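[1] Sequence and predicted model, in that order:
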Amino acid sequence: MSTSTNPSIHGRNGTANRTMNAMTNATRNGPGHGAGKASTPEATRRPRLSGMTWLVWRQHRAAFWTLLAATVLCVAWMVYQRAQMMDFLHAYGFPAKNLDDAGKQFDPYIGAFTSVTTGLTAIPVMLGVLLGAPLLAGDLENGTAKLIAAQSVSRNRWLATKLALTGLVVTVTTVTLSAVFAWWWNPVKLHYLDIDWTSREFFNTTGPAPVALALLSVFGGVLIGVILRRTLAAMVVTLGFTVALQAVWGYFKLSLGDILTATSKPVSPGTTITFPSVPRTAHVVDTSYVSGSGKPFDLTTCTDTLSEQATTSCMKKADIVGASIDYIPISQMSSMQWFGASVLFALTAGIVVFLFVWGRKRLV
């Protein structure tokens, strides 16, 4: 009986059968196989995907092309915004003139930063939910995984191709976006005080941080999909996983750096305290008074007094002789990102190993 008259192949099984036919043709001949095409020198010289790589690309080409197209559009927008910002800086007289004095003139360019960083910080979450979770859960749900397991191609090769091609696309897009955004921000990075480099909008969108967050989100979503074996359920759980990942990353982010302390010169107790200076773009972690014995006091010490004389008396009683500022300079930003990214890369590698050791047994 022909497949056109067998009702069992329709619906979910129809998708699985189409994938099986494509896989069979791809693994035997590669795309574009035929007497007329294979014999031409142009066809043999032209680089083309073939075999399992071609099959995986074809299966997920809509998601891959959408991701690549969105990257191109975002890069074009950032290049345009940087050109606009550089025109303003040249007309303003930067760097001879302090950019902090620009006031509202520079607000439109800060708004452009904000609009782009909002989208960039959401990329790991969106990739985990829309790309990672359905990657294998869809095959397990519609039966494609069982058909592939019955073919000559091993599950290890199928899984490796899926993960490698997906990881490559994610890496290319996030590296490109990270590099272009850093290039856009770099001219004012050390000069504009209203931009906090430790915020997620800037720390999570430059250097290796966005790549590491995106890969862990995607492969974490893949693992969740293998466990749940249902696309919608995997997407919902992956959403919670990626949001939790962002929260944990934000909580431990500052611990990746070395906190430095600047201390003012000691003065007599009760004398006006002069706070020490720190680098312009440093992130201040804490500010406190310091007693003669080196004990720190909160800045609210003696603030409940009603008069200047009472405040002076309180400061003398507490033996406060100076002040200190704990801070992290922007020069540590790159090392903090690489240290944190190395941890995320290690977790991602652990997930991949777990998928091959345990997860491949469930791909049936």
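    That came in fine, so what should we check first?

[2] can we go C-alpha only for contacts and neighbour counts from here?
    Fine.

[3] number of nearby residues for the nearest residue to Leu363 once chain neighbours are set aside?
    Sequence neighbours aside, Ala145 is the residue nearest to Leu363 in space, at 5.8 Å (criterion: C-alpha to C-alpha, 6 or more residues apart in numbering). Counted by other C-alpha atoms under 10 Å, the residues lying close to Ala145 total 22.

[4] want to compare, so here's the second one:
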Amino acid sequence: MTGVRGVSWLVWRQHRTTLWALLAFTVLVAGFFLYGGSGAADATSTLAGCVDATGPTAPPECSQAVTDFQQQHQYPLRQPLQVLQLLPLVFGLFLGAPLFAQEVESGTYRTALAQSVPRNRWFRAKVTVPVVMTVLGAGAITACATWWWHAVPAPLGSRFPWHGSMPFAAVGPAPVAKALLVLAIGITLGLLVRRTVAAMAATAVTGAVVLFALEHVRGALWPTVVAQRSDITAEPAPDGAWILNGGLVDTTGRRVPESSECYASTDYGQCLAGKGITGRWTEFHPASHFWPLQWTQTGLCLAASAALIALCFWWTRHRLT
């Protein structure tokens, strides 16, 4: 087997147990979300007149219907979405880290490089299989999870905000891009560490740090909106907004710190007015920023993945002997 197809088949043969296990995992998890999403979609159609009916003025029948919907379709979704945030680590640990580390550790890569297939084609064939598996596997799972999640927020409103780490980190295109990034991290560490178990451990730690960092900075990935209102009792942000920062302003519009003296006052508003404080300012992301934030994070992860794969390509050509 000297062609690229032969190398790809060899990669499949070398990692077939892991690939079959991941395929079965994908089918089971995607099937779970697909089943749950179909039930949520059917139930949502019966709540057309009770969208976001969660306040004290909501009709009793709507309040009970929304509560029942939450218990039957949101609660079963929460923990799976929380676990799904770790999905990128699965692909990085079991596909990325062992890909080159096993061959480098055992020395079998020398046999492959001694064949007539050039290094660039060998590298491309080696990387293509896990990349395709990651895109298809993570894509299928997150597509089904997104479908279930998409049916839930409309009737629940503020009970299930879009901007929380769950669901944001587990739906949309970003989880697929993060899976590719952690896969690339695993491949890179496998080449550098040259030991399979050590590379898997390093991938787990590095991948977790990267996922945490992406979650921490995602609010800065898209320009925020700043609004101001001459009212100290309410945030000047629309319903469903992701509020990042805020505070008080005086009569000139200048931002001023909170007044701790007024907290103990019997009339908080009158106390602030006496100090010349007449309004509030808020920095936020409206609900319409969900997809721009998703696609920006996706692009960032894909760019980092491409850079790491390029580094691995260079490494196999110049440092792997």
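    Perfect, thanks for sending it. Quick caveat: nothing in here was measured; it's all calculated off a predicted structure.

[5] thinking again about what came up before, how about the residue nearest to Leu363 of structure 1, what's its match in structure 2?
    If you follow Ala145 of structure 1 across to structure 2 using TM-score structural alignment, you land on Tyr109.

[6] wait, isn't its match in contact with Glu103?
    Yes: counting by C-alpha atoms under 8 Å, Tyr109 of structure 2 touches Glu103, with 5.1 Å between them.

[7] which residues touch Ala143 of structure 2?
    For Ala143 of structure 2, the contact set (C-alpha atoms under 8 Å, 6 or more residues apart in numbering) comprises Val171, Gly172.

[8] Is it correct that it falls within a helix?
    Yes: the assignment for Ala143 of structure 2 is a helix, going by DSSP: H, G, I helix; E, B strand; the rest coil.

[9] what does stretch 251-265 of structure 2 contact?
    So stretch 251-265 of structure 2 is contacted by Gly247, Leu248, Val249, Asp250, Tyr268, Cys271, Leu272, Gly276, Ile277, Thr278, Gly279, Trp281 (C-alpha under 8 Å, 6+ apart).

[10] ok, those vs Val152 of structure 2, which is closest?
    When the contacts of stretch 251-265 of structure 2 are ranked by distance to Val152 of structure 2 (C-alpha to C-alpha), Trp281 comes first, at 30.6 Å.

[11] mean deviation of the host helix or strand of that closest one from structure 1?
    Using DSSP states H and E, Trp281 of structure 2 falls within strand 277-285. Its matched residues in structure 1 lie on average 1.7 Å from strand 277-285 of structure 2 after superposition (mean C-alpha distance after the TM-score superposition for structure 1).

[12] Name the residues that touch that strand?
    Contacts of strand 277-285 of structure 2 (C-alpha under 8 Å, 6+ apart): 219, 224-232, 234-237, 241-251, 255-256, 272.

[13] what are the ranges of the strands in structure 2?
    225-229, 242-250, 255-256, 277-285 (DSSP state E).

[14] what helices or strands is the first one leaning on?
    Looking back up the chat, that one is strand 225-229 of structure 2. In terms of contacts (3 or more C-alpha pairs under 8 Å, 6 or more residues apart in numbering; DSSP states H and E), strand 225-229 of structure 2 is packed against strand 277-285.

[15] report the angle between the axes of the strand it packs on and strand 225-229?
    With axes from the mean of the first three to the mean of the last three C-alpha atoms, to 10 degrees defining the directions, strand 277-285 of structure 2 sits at 160 degrees from strand 225-229.

[16] State the span of structure 1 onto which strand 277-285 of structure 2 is aligned.
    Under TM-score structural alignment, the counterpart of strand 277-285 of structure 2 in structure 1 spans residues 320-328.

[17] ok so, going back, quick one: the strand holding Trp281 of structure 2 to strand 242-250, angle?
    Going by the same axes, to 10 degrees, strand 277-285 of structure 2 is angled at 160 degrees with respect to strand 242-250.
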